[in-house]
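In: Just need the structure, nothing else, for what follows:
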Amino acid sequence: MSGFENGVALVTGAGSGLARGVVLEFVRGGCVKIVAADIIPERLAETAKLVSEINPAARVITVPTDVTNATQVQNMVDTAVKEFGRIDYSVHCAGITGGAARTDEMATEEFDRVTGVNLRGLWLCEKAVLGQMKTQEPRKLSNGTSARGAVVNMSSVLGLVGYRVQSPYVVSKHGVLGLTKADAVDYAADGIRVNAVCPGIVRTNLLPEGAWEHMGAFIETLPMQRLGLIEEVAAAVCFLASDKASFITGTMLPVDGGYCCV
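Out: Coordinates of the predicted model:
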């Protein structure tokens, strides 16, 4: 048993890609109380439909949310608490890429746009979620310990290494790891774990469809010589959120097919 059967999961960016995969993995793991947030309402409706196909008994509350808007983020958390009473697992996946240029050629507005979503937006989500989690009654775990909640932040392998002409994205994903470590320390005494997952190259809607057709030579340089699957990243996220990871906090887990080894 995962422990998800008795918990409430919140996932941002849940209308597509890795975040949608995380929602579906939670449901496969027995979670029946889910808050799905995304900036595009139509995508959330599709996610909710896919959830019902896996488990018609699962209840999904969809909350259109712009993570750069503090009021909307707080409304997302307030809605979760109003509907389900608490938040046990919070996964922050909302993110964007950005334009390609070296730093001196990059528009300042583009830096602000990318870091505004990927780092400031994630910080706003943590701020609201952690404020809620620390007030909750601890939940007893099967191993005899207790916990108030688990947070998993979506970073990237580019939070661990540099990359050409992508400084705003690289900065934002490194920042996510810094925030993860800082909050893991700050909230451990409250019974709240904070971890991060660093996906490698996974085929999602984060890049334009045409971009994937030109990556063959690059993929061949990877140790596993293939793209990752959404399900593989989602499984890692849900492991870190689960009771099985009850003594893990402040970690950064690459799911990258060996990308960071070369």
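In: going forward, measure contacts and count neighbours with C-alpha atoms only.
Out: Will do.
In: Heading C-terminal from the longest strand seen in the chain, find the next helix or strand.
Out: Longest strand in the chain by number of residues (criterion: DSSP state E): strand 192-199. Sequence order places helix 209-212 as the next helix or strand after strand 192-199, per DSSP states H and E.
In: Name the residues that touch that following helix?
Out: Counting contacts by C-alpha atoms under 8 Å, 6 or more residues apart in numbering, the residues outside helix 209-212 that touch it are R203.
In: Just checking the distance from the very next helix or strand once past that helix to the centre of its chain.
Out: For helix 209-212, the succeeding helix or strand toward the C-terminus, using DSSP H and E, is helix 216-220. Centroid separation between helix 216-220 and its chain, computed with C-alpha atoms, centre = their mean, to the nearest Å, is 26 Å.
In: want to put them side by side, so please do this one too:
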Amino acid sequence: MSGRSAIVTGAAQGIGLAIAKKLHEHGASVALVDLDGDRAEQAAKELGGERVLALACDVTDEAGVERVVRTAAEEFGGLDIHVNNAGITRDASLRRMSVEDFDAVVTVHLRGTWLGVRAASAVMREAGRGSIINISSLSGKAGNPGQTNYSAAKAGIIGLTKAAAKELAHRGVRVNAVQPGLIRTAMTAAMPPEAFAEREAAIPMKRAGEPEEVAGAVLFLASDLAAYMTGSVLEVGGGRLM
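Out: Prediction:
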């Protein structure tokens, strides 16, 4: 990743922060983007050294996303990698879920990812190269009870990834996705212990994953090792739902 630049959304914590750290450790300049600008600043300090930028952005805001891409490209002299990771949850049963909570989750995940792909690819097309990685979820493959909004949005990200990959391949821009399974984050830590244990027991590898393991898959897709891969979906779930 030496000499390359990256944007990671939702980078203040969890999987996003692990991705930002992994890319930075391997030499990339990284813009950490988050709705909470203060937390993004704090996360940037964790990376240390140079080649780090913290930016506040609501990924559902068209102008905001374009500003982030423009700022990072100007600061780093270009944009090589863009990771759409930002997301939220608003869990409830189908019967109890409000329209507002359905719309909020779909908008952040799906519209946010689409805006990121569109803005990043506009810069990358001109350069004739680039790697965009969208973070989906195994919930988008099989669906989770209580997450009709989240599962629908994460499934949509796969369709978006494949369509964008077909549009951009001839311009040297690759678009791939990662589908994490049960990963130890603040989100899963909030699950009832018995529910977490039940899901973990169903995983062939018999353990939850770590954010760094998702980051490893992103690093691979961002690198030249994956130069002939586009429209692909990598599952990082310990064998769950294979």
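In: TM-score for the pair, please.
Out: After superposition, the two chains reach a TM-score of 0.96 (TM-score structural alignment, normalised by the length of structure 2), with 241 aligned residues with a C-alpha RMSD of 1.2 Å.
In: number of nearby residues for V99 of structure 2?
Out: Look at V99 of structure 2: counted by other C-alpha atoms under 10 Å, it has 9 neighbours.
In: hmm, back to that, comparing the longest strand of structure 1 with structure 2, how large is the average distance?
Out: Once the two models are superposed, strand 192-199 of structure 1 sits on average 0.2 Å from its counterpart in structure 2 (mean C-alpha distance after the TM-score superposition for structure 1).
In: Quick check: the gap between the counterpart of S139 of structure 2 in structure 1 and E53 of structure 1.
Out: In structure 1, the residue paired with S139 of structure 2 according to TM-score structural alignment is L158. Separation of L158 of structure 1 from E53 of structure 1 (C-alpha to C-alpha, to the nearest Å) stands at 34 Å.
In: Strands along structure 1, start to end?
Out: Secondary structure of structure 1 (DSSP E): strands at 8-12, 33-38, 59-64, 89-92, 139-140, 146-147, 149-154, 192-199, 252-255.
In: Tell me how far the first one lies from the chain's centre.
Out: This points to strand 8-12 of structure 1. In terms of C-alpha atoms, centre = their mean, the gap separating the centre of strand 8-12 of structure 1 from the centre of its chain is 9 Å.
In: do stretch 81-88 of structure 1 as well
Out: Relative to its parent chain, stretch 81-88 of structure 1 has a centroid offset of 19 Å by C-alpha atoms, centre = their mean.
In: Let's see the distance spanning that stretch from one end to the other.
Out: The first-to-last residue distance of stretch 81-88 of structure 1 comes to 10 Å (C-alpha to C-alpha).
In: picking up where we left off before, corresponding residues in structure 2 for the longest strand of structure 1?
Out: Counting by TM-score structural alignment, strand 192-199 of structure 1 lines up with residues 173-180 of structure 2.
In: compared with structure 1, how much does the helix ranked longest in structure 2 deviate?
Out: When every helix of structure 2 is counted residue by residue (DSSP state H), the longest turns out to be helix 148-168. On superposition with structure 1, the average gap between helix 148-168 of structure 2 and its aligned counterparts reaches 0.4 Å (mean C-alpha distance after the TM-score superposition for structure 1).
In: ok, the counterpart of D34 of structure 2 in structure 1 to I219 of structure 1 distance?
Out: Under the alignment (TM-score structural alignment), D34 of structure 2 pairs with D38 of structure 1. In this structure, D38 of structure 1 lies at 30 Å from I219 of structure 1, with C-alpha to C-alpha as the measure.
In: what do you get for E25 of structure 1?
Out: Distance, E25 of structure 1 to I219 of structure 1, using C-alpha to C-alpha: 26 Å.
In: Check L44 of structure 1 too.
Out: Taking C-alpha to C-alpha, one finds L44 of structure 1 at 31 Å from I219 of structure 1.
In: now do D183 of structure 1
Out: Going from D183 of structure 1 to I219 of structure 1 by C-alpha to C-alpha gives 34 Å.
In: And L158 and E53 of structure 1? Which one has more around it.
Out: The neighbour count for L158 of structure 1 versus E53, taken as other C-alpha under 10 Å, is higher for L158 (20 against 11).
In: Find the residue closest to the more buried one in space, skipping its chain neighbours.
Out: Spatial nearest neighbour of L158 of structure 1, excluding adjacent residues (C-alpha to C-alpha, 6 or more residues apart in numbering): V170 at 5.4 Å.
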